[in-house]
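# Provided below are the primary sequence and the corresponding predicted coordinates.
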Amino acid sequence: MPGIYQRFETSEKIVALTFDACGGKEGSGYDKKLIDYLIQQRIPATLFINSRWIDANPELFQSLAHNPLFEIENHGFLHKPLSVDGRSAYGIAGTQDVGQVVDEVMINERKIERLTGRKPMFFRPGTAYFDDVAVQIVHQLGLKPLNYDVLGDAGATYSTVQVKRALLSVKPGSIVLLHMNMPHGDTAEGVIQAIPLLKKRGYRFVLLQEVAGQLRS
């Protein structure tokens, strides 16, 4: 859909790894193995964090926010698909009207800014779903609607082999969607197996804020 950024233009072998933390009853976990690996290997990553995850993990959130390897971005207040008519995605009901769209974006934006001193640049909704009106609203609120061109773990349901295969499919300028809130999934192992192979191919990793001017829908 026009107005949603899903990759960036570059001739270099660089990609952006993005990790969602969705929050809620079954989504407030922390994949320590994954994050520890990124830190040990000095791999920068953009973290899209939901308000509910922040509330469940306040100390972890502050630790991640203060680590220069990571960029904290907005993954919404209640992790709802972003629509103006309640349209659902993956069985999750979306926001019902313009007011709920604004709340879904701005409540978490203000929380992140208050806790970190930095205003997010990007917004990715729950389930990564936008309708056309919601996209316009996000732009009007001063954020960039962000999705991906490589589905890295399908909500942390992929096997190790599938995660690895997805990561090895990247091209220069790819934005990869993965999850950091499901420690019992295979995301960490897939990432750990793929990163050395991508490095051998000459790839390096960047934060989205570094390539904001090169983003393309």
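Received it, and whenever you're ready, just let me know what you need.
# please make it C-alpha for all contacts and neighbour counts, starting now.
Noted.
# following element in sequence after the host helix or strand of Lys111, please.
Assigned by DSSP states H and E, Lys111 belongs to helix 98-116. Using DSSP H and E, the next helix or strand after helix 98-116 towards the C-terminus is strand 122-123.
# what packs against that following strand?
Using 3 or more C-alpha pairs under 8 Å, 6 or more residues apart in numbering; DSSP states H and E, the elements in contact with strand 122-123 are strand 70-74, strand 144-145.
# contacts for it next, please.
Contacts with strand 122-123, where a contact means C-alpha atoms under 8 Å, 6 or more residues apart in numbering, come from Phe48, Glu73, Asn74, His75, Gly76, Val105, Val138, Leu143, Lys144, Pro145, Leu146.
# give me that answer again for 10 Å
For strand 122-123, contacts defined as C-alpha atoms under 10 Å, 6 or more residues apart in numbering pick out 4-5, 46, 48-49, 72-76, 105-106, 108-109, 135, 138-139, 142-147, 208-209, 212.
# included below, for side-by-side comparison, is a second structure:
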Amino acid sequence: MTISVRKLLAIAVLGAALAGCSSDPAPAGHGAKAAPGASKPSTDPSAPSASPGQRAPQQAPTLAPAPGGLTPVFSRAPEGGQKVVALTFDADMTADQGPRAASGERFDNPALIADLQRLKVPATVFMTGRWADEYPAEARAIGADPNFEVGNHSYSHYAFKSPCYGLPVVGRDQMRTDVERATASFDKAGVRNAVPYFRFPGGCFDDEVLRALAPLKMTAVQWDVVSGDAFAHNADAVAEQVLAGVKPGSLVVMHCTRSAAPVTDQAVQRIVPELRRRGYRFVKVSELIGSAVKR
């Protein structure tokens, strides 16, 4: 797809900054649309049951393996569907950013979460395990809200393929361990609404990576609308980019990280009412994937 000069410039700036901070993801062209043959929601009787006073975890639909048994990749709902859009927020934090958090840098964004709740916007948060370790109470609260679901964004936020905008790279033999370690962090924090969806740090992957992660039976989730919120300081520009890109069935990537995306909350306050005015309904990624399963 054609990428604007502004987007290319943003990616170039991002590449220089990513080695020490959260990432702005790869362009939408790195993701595939929903593949045919999606699977139905899991009904595994061994799935954990809820403790007294807790809701049972949602069973989210996943896509069938791609040809060759690869992890399937989803980037938007099929064409011709309803006027729905999924807002997704990456809660980025690399494995080595603990000292920066200890010195006061904020990798969370509670005001953004509060506004999504106030505006009654369902959303999917792709959370790193390191973020859940740093902010367990926030991770638990997000995972307890029925309007949210939590996807896996790796533990370390290291890239799974190189080059990837300057991110450190996790070893091929450690990829599954890194994903599973994030899941363990969610469990430790008490996240209830975790779904079997994985987002690659930086959006970077190849067939070898998809093959390596296939045993986890997850669906990789990309996007078709890049918000440009990473390192942005103009909320109106972010909102305009999203509003210009959204189509029925779109999946938007944004961030839930104050230090790297300081104007996301302001942009959302403009995006949500305008898309509703245009007749759009907000959904979680699981509903978009569910629409692919049913077609």
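Structure's in. What do you need? A quick note: this is a predicted structure, and the numbers were derived from the prediction, not measured.
# superposing both, give me the TM-score.
Scored against TM-score structural alignment, normalised by the length of structure 1, the superposed chains reach a TM-score of 0.88; 212 aligned residues with a C-alpha RMSD of 2.2 Å.
# circling back to that earlier point, of the contacts of strand 122-123 of structure 1, buried ones?
Applying 16 or more other C-alpha atoms under 10 Å to these, the neighbour count classes 4-5, 46, 48-49, 72-76, 105-106, 108-109, 135, 138, 143-147, 208 as buried.
# distance check, Pro109 of structure 1 against Asp149 of structure 1.
No Pro there; residue 109 of structure 1 is Glu. Using C-alpha to C-alpha, to the nearest Å, Glu109 of structure 1 is found at 24 Å from Asp149 of structure 1.
# all helices of the stretch 101-250 of structure 2, in order?
In the stretch 101-250 of structure 2, the helices defined using DSSP state H, counting those that start in this stretch lie at 110-118, 129-134, 136-144, 175-189, 207-213, 235-245.
# need the winner for burial among the ones you listed.
helix 129-134 (a mean of 26; mean count of other C-alpha atoms under 10 Å).
# tell me, that one lands on which residues of structure 1?
Counting by TM-score structural alignment, helix 129-134 of structure 2 falls onto residues 51-56 of structure 1.
# what about the longest strand in structure 1?
Ranked by number of residues, the top strand in structure 1 under DSSP state E is strand 14-21.
# Trp53 of structure 1 versus the nearest residue to Arg118 of structure 1 once chain neighbours are set aside, what's the distance?
With C-alpha to C-alpha, 6 or more residues apart in numbering as the criterion, Arg118 of structure 1 has its nearest non-adjacent residue at 7.2 Å, and that residue is Ile112. Here Ile112 of structure 1 is placed at a distance of 12 Å from Trp53 of structure 1 (C-alpha to C-alpha).
# now do Gly29 of structure 1
Applying C-alpha to C-alpha, the value for Gly29 of structure 1 to Trp53 of structure 1 is 8 Å.
# what residues are shared contacts of those two?
Ala21, Cys22, Gly23, Asn181.
# of those - the most surrounded one?
Counting neighbours by other C-alpha atoms under 10 Å, the top entry in those is Cys22, with 31 neighbours.
# trace it over to structure 2, please.
By TM-score structural alignment, Cys22 of structure 1 lines up with Asp92.
# quick check: Lys144 of structure 1 vs Glu210 of structure 1, distance?
Using C-alpha to C-alpha, we find Lys144 of structure 1 at a distance of 14 Å from Glu210 of structure 1.
# kindly report the same for Leu167 of structure 1.
Distance, Leu167 of structure 1 to Glu210 of structure 1, using C-alpha to C-alpha: 20 Å.
# repeat for Ile175 of structure 1
The spacing between Ile175 of structure 1 and Glu210 of structure 1, counted by C-alpha to C-alpha, is 13 Å.
# now His139 of structure 1
From His139 of structure 1 over to Glu210 of structure 1 the distance is 19 Å, taken as C-alpha to C-alpha.
# centroid residue for structure 2?
The centroid of structure 2 falls nearest to Phe126 when counting by C-alpha atoms, centre = their mean (3.5 Å).
# contacts only, for that residue.
If you count contacts by C-alpha under 10 Å, 6+ apart, Phe126 of structure 2 has them with 88-92, 149-154, 194-195, 197-201, 221, 253-256.
# then Ala65 of structure 1?
By C-alpha under 10 Å, 6+ apart, the contact set of Ala65 of structure 1 is Leu47, Glu59, Glu71, Ile72, Glu73, Ile112, Leu115, Thr116, Gly117, Arg118.
# pipe those into a markdown table and attach distance to Glu9 of structure 1 per row.
Output for the contacts of Ala65 of structure 1, formatted as a markdown table (distance: C-alpha to C-alpha, whole Å):
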| residue | distance to Glu9 of structure 1 |
| --- | --- |
| Leu47 | 21 |
| Glu59 | 36 |
| Glu71 | 20 |
| Ile72 | 22 |
| Glu73 | 21 |
| Ile112 | 28 |
| Leu115 | 32 |
| Thr116 | 29 |
| Gly117 | 29 |
| Arg118 | 26 |
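# what is the nearest of these to Pro196 of structure 1?
Nearest to Pro196 of structure 1 among the contacts of Ala65 of structure 1 is Leu47, at 20.9 Å by C-alpha to C-alpha.
# which residues touch the closest one?
17-21, 64-65, 70-75, 178-180, 207-208 are the contacts of Leu47 of structure 1 under C-alpha under 10 Å, 6+ apart.
# list the contacts for the counterpart of Ala166 of structure 1 in structure 2?
In structure 2, the residue paired with Ala166 of structure 1 is Gln241, using TM-score structural alignment. By C-alpha under 10 Å, 6+ apart, the contact set of Gln241 of structure 2 is Lys7, Val225, Val226, Ser227, Gly228, Asp229, Ala235, Ile271.
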